[in-house]
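[1] how would this look folded up:
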Amino acid sequence: MIWTMSNRVQTVHLDYQPRAAFLPFHQRTKRRTVIVAHRRAGKTFSVIQDLIARALNFQKKDRNGKLYSRPRFAYLCPCKGQAKLVAWQYLIDFTKTIPGVKKNETELWVEVPTVTGDMARITLGGADNPDNLRGSYYDGVVLDEYGDMKPDAYSLVLRPALADRKGWVVFMGTPKGKNDFYKRWQTALEQPDKYFAIKLKASESGILDDAEIEDMKSEMEVEEWQQELECSFDAAFRGSFYGKQIAVAESQYKFRPLDYDPTEKVSLAMDLGRSDAAVIWFWQVIDGEIRFFDYWEQSGYDAEEVCEMLALKPYSYETVWLPHDAMHQTFASKKSVMDTFIEHELPARKAPNPDAGNRVMHGIDAVRKFLRLWPFAIDSDRCHRGIEALKNYSRKFNRASSSFTSEADHNEWSHGADAFRYAVLSIKDEDLGRSVERARTKHRSQTQARGQINTSRNTLDELFAARDRELIARARNPGRAYD
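    Next up is the predicted model:
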């Protein structure tokens, strides 16, 4: 590295031999970078070296050809303590031989001289309080474990801070479901002209020893292996409430295209929200199977607008299940959400609430049982967003103890999961029984119309028994075709 100070040119040698997997990263030219890497790939080690090298070589000019002064760079983790733990010693060790280096351990920054004789500052920090990041500018920012950060930390605070000097950003981490990090990865793949993207799987990167990989694989759960070492965004991740049940349901062809039956009534369950998302699951119970065939999610809708949306649907509603807070009156209107739905002649009822007293786990256990044992199917296309909500609904992570709590994390996925919980709590055994009886009646009517039925009691009983056997077989093997 070449830098100048007091009209002298000196050479700085960083004691760093990049791994082959990270060479393309160091040679990148795009302003935006997404790194999806397996555990122990060395991404923190590499990005700290990259930050130092870019700080030493900083000589960017503005549109008038004037050099920008006092460059600023940042390495951010979800919290400041984590940044200090994983990166501070690297930053100190890698810069200690650079002449003129300065450091402040209290504020977690290091300053190194640039090629122009200026001083560039590299700061470590946390994104858990985005307001603390306001008021500064940045020439480059690394966001480590971005999937654990609030998206607003970047979009509302850091992105504007990079604007005036056209700074660069690196989003990196290991998958934890389809959160904002996943969206960044998808965007990077879709926009290769704007993003540099790299994914390092343990089985492909060559960084970890093959024997060690196999040993780790033997000690890890399948979903942990897929997520932590094979960088799968689709794997059920640690902390997920329903991850394992969803994986089994997928293998049983529970998620598949479904048809809406206009001859059958529709039930729905919703989670309310205006500033947050409002979510609705729609289902029919047909032939002894609960079929979730439609899903709706929008932000900014009030009760009146939701009712108008439901009126436009071609559905005949049997029951509209509302959460317990739909009973509350608002100060502005003196009218509850329940009142609004009833005024629109919708068959609204309050969903059963085992969560009273904050016992949310009762409802979560009911959903787990439903996913394991009940005959159901979910439309894989229209309900895709809802399926992702069930996959990603998870516990909060306690960074102090490095463990998951029993409390649910309130994020973009919790609304869809909450509405599904209300649906499950509302569905009863009798609903399945009535659907089977309706199927019997429909089958008998169709058979009579064809003039193929023997009216003797024994023959009719045999017909019903055969139909029952078919329904049981269909519930056990939903992917099988039946006549």
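
[2] could you use CA atoms for every contact and neighbour count after this?
    OK.

[3] my guess is Thr33 contacts Gly167. True?
    No - using C-alpha atoms under 8 Å, Thr33 is not in contact with Gly167, being 11.9 Å away.

[4] neighbour count winner among these two?
    Thr33 (23 against 20; other C-alpha atoms under 10 Å).

[5] could you also give me the structure for this next sequence, so I can compare it with the first?
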Amino acid sequence: MAKIRLPNEWQPRPYQRAAWDYLERGGKHAELIWCRRAGKDETALHRTAVASFERIGTYWHMLPMAAQARKAIWNAVNPRTGKKRIDEAFPEAIRRKKNDQEMYIEFVNGSTWQVLGSDNYNAMVGAPPVGIVYSEWALSNPASKAYLRPIIAENNGWQIFITTPRGKNHAHTTYQGAKSDPDAFAQILTAVDTGQYDAEKLIKLRAEYVRDFGEAMGNALFDQEFMCSFESPILGAVYAREIRDAAQRVMRVPYDPSKPVHIFWDLGRADKTAIWFAQLGPFEYRVIDYLEGVGKHIGEYIPDLQAKRYVFGDCWLPHDANNELLASQRTVAQQLRDAGFKVRTVPKTSIDTRIEAARLMFPLIYFDEQKCAVGLDALNNYRYAVDEETKQFSTEPLHDWASHAADAFGYMAIALREPKPQKLQQPKNPRTMINPGRIAPGYWM
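    Okay, the predicted model is just below:
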């Protein structure tokens, strides 16, 4: 039987050595913000191969979406060698079984490794993992970490987060957290740090980005991908300007017991349900809370709502809530009415209409910085996809982990929008107005 030395025919490059040494010493939490083509997945795969024979257990390599996993990892070919990356990291001699459909490998010592999507984290079955790689973490569902972290902690396992930045979203938050943790490893490696490209090549690459995307966006993308800048906006972000302008209105926004709390839903089936909580002030909206869940039926949300001890006003549901069933014989609207909620439905509208209404509403909103943090992260990551060949944006935003919070937010904007006046009453140049909810002047702060 052939002897295999792990890592298999591979050694970390000089700039990868610090991270590799940390993990080899038994490090449990690494945040690797490395530039494009710096070998993030390659390093993680080889480290997982070694770990699988240091400790028998279950190991996962997670992409943002399950649909990406096959192309990005399972079938990915190393352009320098012409070999599949999984064959390089996990040679056949160390495998007992391979399942192509499940993208699953069992090793001869009993450890297992699988490629998965963080968009479906709550549906994963089998033994709990002892090691997880979050690839493209900045684009992944941050709820996956919150869900899996207790499992990793209980198993004394490890987590590696690898990504290039996508604005100051959850990846920036976890990187900053690791920087302040003496037991964690946090590192930013730019294209200058790695030495992969000389100055002339970097100048040429920047020029190509500017040519393809225009000066502002091209420079921002180059800085994001090669300089690992968290300052660059997320490409295609729907509410980039609105969230930037709202920065001073993200603060502590306390619940006012004298005013009802209106709730606005986006309903999921197998995926996420999202709920925003808002109170109406004089010429403003106070968004005081946000709640989301995955794979739960409506009956499971009712105790969560009641536990908040708010005085509820209107309960706004999507237009199809009277038809939609979530693991029940009664409609969503019926279940909530039976629980005592005053149910109303948002009229059917297009995504573009909801986005425009939300943009008009944004300047009037104050967000609670703690209770709305998860929802705001989703709004920040709500984006149009970009075709890598044509450089064109998709006609509708990407449907991923961020879209549910954004849809509920859009329904809120439609529900609170000022009704259009009768045709005879319309001025010559009508403008869409936001219903302030009160006519008295003044501010709550």
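
[6] can you tell me the helix or strand for the closest residue to His26 of structure 1 other than its chain neighbours?
    Leaving aside its chain neighbours, His26 of structure 1 sits nearest to Asp50 (6.6 Å; criterion: C-alpha to C-alpha, 6 or more residues apart in numbering). Here Asp50 of structure 1, judged by DSSP states H and E, is contained in helix 43-56.

[7] show me what Arg337 of structure 2 aligns to in structure 1.
    Per TM-score structural alignment, the equivalent position to Arg337 of structure 2 in structure 1 is Ile342.

[8] identify the residues contacting the helix or strand hosting its match?
    Element membership of Ile342 of structure 1, judged by DSSP H and E, is helix 337-343. Helix 337-343 of structure 1 has contacts (C-alpha atoms under 8 Å, 6 or more residues apart in numbering) with Ala303, Glu304, Cys307, Leu322, Ala326, Met327, His328, Gln329, Pro347, Ala348, Arg349.

[9] could you report the neighbour count for the nearest residue to Arg249 of structure 2 once chain neighbours are set aside?
    Leaving aside its sequence neighbours, Arg249 of structure 2 sits nearest to Tyr366 (C-alpha to C-alpha, 6+ apart; 4.9 Å). Using other C-alpha under 10 Å, Tyr366 of structure 2 has 21 other residues around it.

[10] quick one: the helices in the stretch 201-350 of structure 1?
    With DSSP state H, counting those that start in this stretch as the criterion, the stretch 201-350 of structure 1 has helices at 202-205, 210-219, 222-228, 243-251, 303-312, 337-343.

[11] most tightly surrounded among the ones you listed?
    helix 222-228 (a mean of 20; mean count of other C-alpha atoms under 10 Å).

[12] and the residue nearest to Asp148 of structure 1 when sequence neighbours are not counted, how far is that from Lys199 of structure 1?
    Distances taken as C-alpha to C-alpha, 6+ apart place Pro78 nearest to Asp148 of structure 1, at 6.1 Å, with adjacent residues excluded. Distance, Pro78 of structure 1 to Lys199 of structure 1, by C-alpha to C-alpha, to the nearest Å: 21 Å.

[13] show me which of these two is the more surrounded one.
    Pro78 (22 against 18).

[14] from Tyr253 of structure 1, how far off is the more buried one?
    37 Å.

[15] same check, this time on Val86 of structure 1
    For Val86 of structure 1 relative to Tyr253 of structure 1 (C-alpha to C-alpha), the value is 42 Å.

[16] and if you look at Leu310 of structure 1?
    29 Å.

[17] next: Thr29 of structure 1.
    From Thr29 of structure 1 to Tyr253 of structure 1 the distance is 44 Å (C-alpha to C-alpha).

[18] am I right that Lys84 of structure 1 falls within a strand?
    No - per DSSP: H, G, I helix; E, B strand; the rest coil, Lys84 of structure 1 lies outside any strand segment and is helix.

[19] do I have it right that it meets Leu124?
    Yes - the pair Lys84 of structure 1 and Leu124 passes the contact test of C-alpha under 8 Å, sitting 6.8 Å apart.

[20] which of the two has more neighbours?
    Leu124 (24 against 20).
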